[in-house]
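Trainee: Below are the sequence and a predicted model for it; my questions follow.
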Amino acid sequence: MKILFFLATMIMIIMIILIIVLNIISKKTFSDREKSSPFECGFDPKSSARLPFSLQFFLIAIIFLIFDVEITLLLPLIITMKTTNLLSYSALTSFFLIILIIGIIHEWNQGALEWTC
């Protein structure tokens, strides 16, 4: 029994030493300026931080957030379909979808969906 415990302890110590040695050996020491710098959403971190931010990125992010919230509001409509009658369910769903369609048409008319270079 003591021999089995001793063997298990020795195997564990050898495995720990092997893992540490392999970790040290396999480390890549190649480091340059690009790899050590942080990546910030496609912006060059070496340039000035006072560059103007593109309005198209901001508008697309806001549109995504708005429609993401609206999709989460659409999901409970599936649950209410079982508890309400068909007329009120279809009126509520149509009203909500009309609001979504009016919103996307408004964004389209304002030019928020057109990407200019």
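Mentor: That came through fine. Numbering: from 1, shown residues only.
Trainee: Could you use CA atoms for every contact and neighbour count after this?
Mentor: Noted.
Trainee: on contacts alone, who are the packing partners of the biggest helix by length in the chain?
Mentor: Taking DSSP state H as the criterion, the chain has its longest helix at helix 55-83. Using 3 or more CA pairs under 8 Å, 6 or more residues apart in numbering; DSSP states H and E as the contact test, the elements touching helix 55-83 are helix 86-110.
Trainee: adding another structure so you can compare the two:
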Amino acid sequence: MIIILSCLFVTLILSSVVMLLASLLAKKTITDREKNSPFECGFDPKGSARLPFSLRFFLIAVIFLIFDVEITLLLPLAMIINFSNIFTWTVTGAIFIFILLLGLYHEWNQGALEWAN
């Protein structure tokens, strides 16, 4: 137990020292307008660097992420077919796919999948 605590203490001290040295050595004290402005091929930027992006694109990206994560939840279903009851496996897979299709239909019905109005 004492060995684990001493290793933990040494790791904590060592990481704190490294972080302190990195923050002291990496400080940039010289700041000017040119270094703080966005670089645009050597010219002054014509617009703001923080332009808003399309809300439709954001919604499509979030929907893609949701369905992508659910596909990764389906992958283990194919791997456990040999270790489970075939009826339970089929019902579980069908319910999961039905919920996915129900969500897709809801998004389609709400108009979230239409790129242009």
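Mentor: Cool, got the structure. What you see is a predicted model; the values in this text were computed from it and never measured.
Trainee: Any idea what the TM-score is?
Mentor: TM-score of the superposed chains, computed with TM-score structural alignment, normalised by the length of structure 1, equals 0.58; 78 aligned residues with a CA RMSD of 2.3 Å.
Trainee: rewinding a little: for the longest helix of structure 1, give me the average deviation versus structure 2.
Mentor: Here the mean offset of helix 55-83 of structure 1 against structure 2 after fitting is 0.6 Å, by mean CA distance after the TM-score superposition for structure 1.
Trainee: gap between that helix and the chain center?
Mentor: Relative to its chain's centre, helix 55-83 of structure 1 lies at 16 Å (CA atoms, centre = their mean, to the nearest Å).
Trainee: got it, and stretch 109-117 of structure 1?
Mentor: 24 Å.
Trainee: Now do the buried residues in that stretch.
Mentor: For stretch 109-117 of structure 1, the neighbour count (16 or more other CA atoms under 10 Å) marks A112 as buried.
Trainee: For that stretch, give me every contacting residue.
Mentor: Outside of stretch 109-117 of structure 1, the residues within contact range by CA atoms under 8 Å, 6 or more residues apart in numbering are Q56, L59, I60, E107, W108.
Trainee: if I pick the first one, what's in contact with it?
Mentor: Read that as Q56 of structure 1. With contacts defined as CA under 8 Å, 6+ apart, the neighbours of Q56 of structure 1 are A112, W115.
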